[in-house]
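K.L.:
How does the following fold in three dimensions:
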Amino acid sequence: MKVAILLTSVRVGGAEMQVYRILSMLNREKIEVIVISMRPFDEVGALIESLGIQVYYLNMTKGISYFRGTYRLYRILCEFQPDLLSTFLYHANILGRFVGHMAGVPRIISSIRNIHFGGKRREWLVKTTDGLVDLSIMNSRISAERMVKDKLLKPQKAGVIVNGIDPTGFYKRSGESRQVLREKLGLSIDNFVWISIGRFDPQKNFMGLLENFRLVVENQPRARLLLAGDGPLRQLCESYVLEHGLSKYVEFLGIRKDIADLLSLVDGYVLSSLWEGLPNVLMEAACAELPVVAMDVGGVAELIKEEEYGFLVSNSKQLSASMIRMMAVPLELREEMGRKSRQHVVGNYSLSAIVNQWESLYLEE
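P.N.:
Model prediction:
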């Protein structure tokens, strides 16, 4: 079985890392695979290459590079002659449907990572190109049901394979080792430390989070917030922190590779996203036994059971109240929330089980 995987990019992101994790466990004796990125080389591309998998970069940035990249994709597919084209993320899904069809690929499967496409025109493209794809895979049941309800997908062509995680390496620290890590960031034992991880873009809504956190600090001066990641809106967020006197309370960490360590030293995770699919970062937070305050978007409610694992909010303006509420929950109850959350994720989102589902899908005749 020959499979070509087409991604919009191979930068660090939830979908990109999920593809890498799947490929790291995929049975390569049964499945020969190549990866194609529409955008230039980036960090996840290097990770995939380290698995011994060929990665092609179409270098589609703007203007004529799109035409060159489209033609090159066609040539790669014609030369490799895959039995299946598996695409991830919006731009790759749309391009893959057209070019895969032109190249005569027998089966095309799209993976839709969230239900926010960025406008009616994009929704129309998803709907009108549905005839060019054999199956669309969503990463959450809630998102799949919404897509079918909105008539963007036909029920018979909609499937669900959730994201998977390997909990190894994610754990809850306690005592001296935890305090040593906190002290490196200037955090005391008395601080209640929140963390949020992601790209500084409109989706993650970090500006909205900072506006809420300003209210949290007014009520609970012991609160601290760590923001890990980078992106186009980071400078705007940093300016907001300076202008509102929050520098003592908010730390910008940049892109980090020690996410497990960071999660082990904080007290709670906050997700301020305006839209999501099934956030990998919430799975990681659960494996670190963290209570969560999160926007109830996409498949978040599948991961976080209200009151048991954390608090869900329907409006970003409610984040501050729920964060303050979580800080008032006794430590033993917060720890119980974290334990239950880890049990839920480990029991239902095993990476090995998810990889088996992808393998079975790829190997279907």
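K.L.:
contacts, neighbours, all on C-alpha from now
P.N.:
Noted.
K.L.:
got the residue ranges for the strands in the stretch 201-350 of the chain?
P.N.:
Assigned by DSSP state E, counting those that start in this stretch, the strands in the stretch 201-350 of the chain fall at 223-228, 250-254, 268-271, 292-295, 310-313.
K.L.:
Same list (these) but as JSON lines, adding distance to Ser352.
P.N.:
Output for the strands of the stretch 201-350 of the chain, formatted as JSON lines (distance: least, Cα to Cα, whole Å):
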{"stretch": "strand 223-228", "distance to Ser352": "28"}
{"stretch": "strand 250-254", "distance to Ser352": "30"}
{"stretch": "strand 268-271", "distance to Ser352": "25"}
{"stretch": "strand 292-295", "distance to Ser352": "25"}
{"stretch": "strand 310-313", "distance to Ser352": "26"}
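K.L.:
May I have the residues that are in contact with Ala144?
P.N.:
For Ala144, the contacting residues are 138, 158-160, by Cα atoms under 8 Å, 6 or more residues apart in numbering.
K.L.:
Same question for Met295.
P.N.:
271-274, 312-316, 319.
K.L.:
Alongside the first, I'd like the structure of this one:
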Amino acid sequence: ALDPKYYWVNLLAGGESDFSYLDEIGKEVSVLVIPELKRNIDPVNDLIAFVKIFKLIKSRKYHLVHTHTAKGGFIGRMAAALAGTPIIVHTLHGVTFHDFMSPLRKHLYILLERLAALVTDLFITVGDDLKTRYISRNIGSSEKYVTIRSGIDLKEFWEARELPNDFIAVEKEKLGIPLSDVVVGTISRLEPRKGHIYLLRAASRIVSKFPNIKFVIIGDGYYKTFLEEEVKNLNLTEHIIFLGHRKDVPKLIALMDIVTLTSLWEGLPRALVQAAAVGKPIVTFDIEGAREVVEEGVNGFIVPPQNIDLLTEKLLFLATNLPIAQTMGLQGRKRVNNCWDVETMVQRTSEVYEELISRKLSSSRLLGRNEIHTGCR
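P.N.:
Below is the predicted model of the structure:
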């Protein structure tokens, strides 16, 4: 965490936020909840949220406001600018405009991002691909961007590399998977943009040629019922295993032979980083961040989004050539290093804050503690 001797941190969160992390944050952080700030667009509640955020920022006289997410980022930055906040930072965790939305909506989102960029002192992106995409759309100048990867605690994933074969055999048995079956796994929320439907259609083709295979889906969400029906329609009941939300993801990745990700868009896919850390070969759609983890033909394969033919081909190739798959997985370990850990993220963020403070605020304004607003979502 940021040093409490120098920073007074307030966390502003929307009413739909997950507050399970509060005990980990500690007493140094004051949490302020805005119930009207929600994910979906709601003109009335959004206006109320904007006014509340503006009043909070104005009354508390923050030196720095740091926003996250698309909607919270826009409302938070505009409110901070109106309140006269000296430093405004925004972290991009994913692209807000993409090819899977209507052209009109995409254009509108780009215009809103450009507007917010006018009052943004610095963009932090979780991956270089994301930075390149925003700069190419003239959303702020390149000098306003820095990449700081999301902190991921990889300790358990490093350790999962060394789990013995006997342990893997027992875990596969618990899931009802024969020891001889190949396991393909995916980790993501169950919602349309995660593209599970493409994996299911690829699986339908694969099992007709290679029946000794299981597909393990980790994650939960409102799309589960639809996907379960699709599994029945494709006669995949014996090959698909829904595990829901799990806390033992490192162990589960360890028993997989291949990890796949079929999301249509991301920022930096954490599941790919985790899979590479455990040493698993990867087949992923070509989305933002994928090429920062996967090198084509070295530790996995990158296929165009929605391309079921190529997805099927690459998964089937690895499933039927496990020695090659294992070699590729070992190569993936080399691509994941300490730049992904939480300590590095906090250190780099602190350095960015210090540079902005020294550049934009005079020493006379920095007497005492600096109050930093670290979240608006």
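K.L.:
my read: Ala103 of the first structure touches Arg72, true?
P.N.:
No - using Cα atoms under 8 Å, Ala103 of the first structure is not in contact with Arg72; the gap is 11.3 Å.
K.L.:
still on that earlier bit, just checking, which of the contacts of Met295 of the first structure belong to helices?
P.N.:
Using DSSP state H, the subset of the contacts of Met295 of the first structure located in helices is Leu319.
K.L.:
of all the contacts of Met295 of the first structure, which comes closest to Met207 of the first structure?
P.N.:
Distance to Met207 of the first structure across the contacts of Met295 of the first structure (Cα to Cα) is lowest for Ser272, with 9.2 Å.
K.L.:
ok, the alignment partner in the second structure of the closest one to Met345 of the second structure distance?
P.N.:
In the second structure, Ser272 of the first structure lines up with Thr262, judged by TM-score structural alignment. Relative to Met345 of the second structure, Thr262 of the second structure is positioned 27 Å away (Cα to Cα, to the nearest Å).
K.L.:
Please say which of those two ends up with more neighbours.
P.N.:
Thr262 (27 against 21; other Cα atoms under 10 Å).
K.L.:
The more buried one - nearest residue in space that isn't next to it in sequence?
P.N.:
Gly195 (4.9 Å; Cα to Cα, 6 or more residues apart in numbering).
K.L.:
so what corresponds to that neighbour in the first structure?
P.N.:
By TM-score structural alignment, Gly195 of the second structure lines up with Asn205.
K.L.:
again, but for Ser141 of the second structure
P.N.:
Match for Ser141 of the second structure (TM-score structural alignment): Lys154.
K.L.:
How many neighbouring residues does that match have?
P.N.:
For Lys154 of the first structure, using other Cα under 10 Å, the count is 16.
K.L.:
same thing with Ile259 of the first structure?
P.N.:
With other Cα under 10 Å as criterion, Ile259 of the first structure counts 16.
K.L.:
In the second structure, what sits opposite it in the alignment?
P.N.:
Checking with TM-score structural alignment, Ile259 of the first structure has Val249 as its match.
K.L.:
Over to Ile94 of the first structure?
P.N.:
Under TM-score structural alignment, Ile94 of the first structure pairs with Phe74 in the second structure.
K.L.:
Asp130 of the first structure now?
P.N.:
Under the alignment defined by TM-score structural alignment, Asp130 of the first structure corresponds to Ala117 in the second structure.
K.L.:
quick revisit: skipping its backbone neighbours, what lies nearest the match of Ser141 of the second structure in space?
P.N.:
Nearest one to Lys154 of the first structure, counting by Cα to Cα, 6+ apart, is Val148 at 6.0 Å.
K.L.:
Distance from the host helix or strand of that neighbour to the middle of the chain?
P.N.:
For Val148 of the first structure, the host element (DSSP states H and E) is helix 141-149. Computed by Cα atoms, centre = their mean, to the nearest Å, the separation of helix 141-149 of the first structure from the middle of its chain amounts to 18 Å.
K.L.:
Now the element after that helix, going C-ward?
P.N.:
strand 158-160.
K.L.:
Provide the aligned range in the second structure for the helix or strand just after that following strand.
P.N.:
Moving toward the C-terminus from strand 158-160 of the first structure, the next helix or strand (DSSP H and E) is helix 175-184. With TM-score structural alignment applied, helix 175-184 of the first structure matches the range 165-174 in the second structure.
K.L.:
Please work out which residues outside that stretch touch it.
P.N.:
178-179, 254-255.
K.L.:
Of the residues you listed, select the buried ones using a PyMOL command.
P.N.:
To isolate the buried members of those in PyMOL, using 16 or more other Cα atoms under 10 Å:
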select buried, resi 254+255
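K.L.:
Which member of the contacts of stretch 165-174 of the second structure is positioned nearest Glu371 of the second structure?
P.N.:
Of the contacts of stretch 165-174 of the second structure, the one sitting nearest to Glu371 of the second structure (Cα to Cα) turns out to be Ala254, at 42.8 Å.
K.L.:
Pull the contacting residues for that closest one.
P.N.:
160-161, 163, 168, 278, 280.
K.L.:
Can you match those up with the first structure and say which hold?
P.N.:
Among the contacts of Ala254 of the second structure, the contacts conserved in the first structure (both residues aligned by TM-score structural alignment, their matches' Cα atoms under 8 Å) are 160-161, 163, 168, 278.
K.L.:
export those to TSV and tack on neighbour count and distance to Thr284 of the second structure?
P.N.:
Output for these, formatted as TSV (neighbours: other Cα atoms under 10 Å; distance: Cα to Cα, whole Å):
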residue	neighbour count	distance to Thr284 of the second structure
Ala160	20	21
Arg161	19	21
Leu163	13	25
Ile168	17	24
Val278	27	16
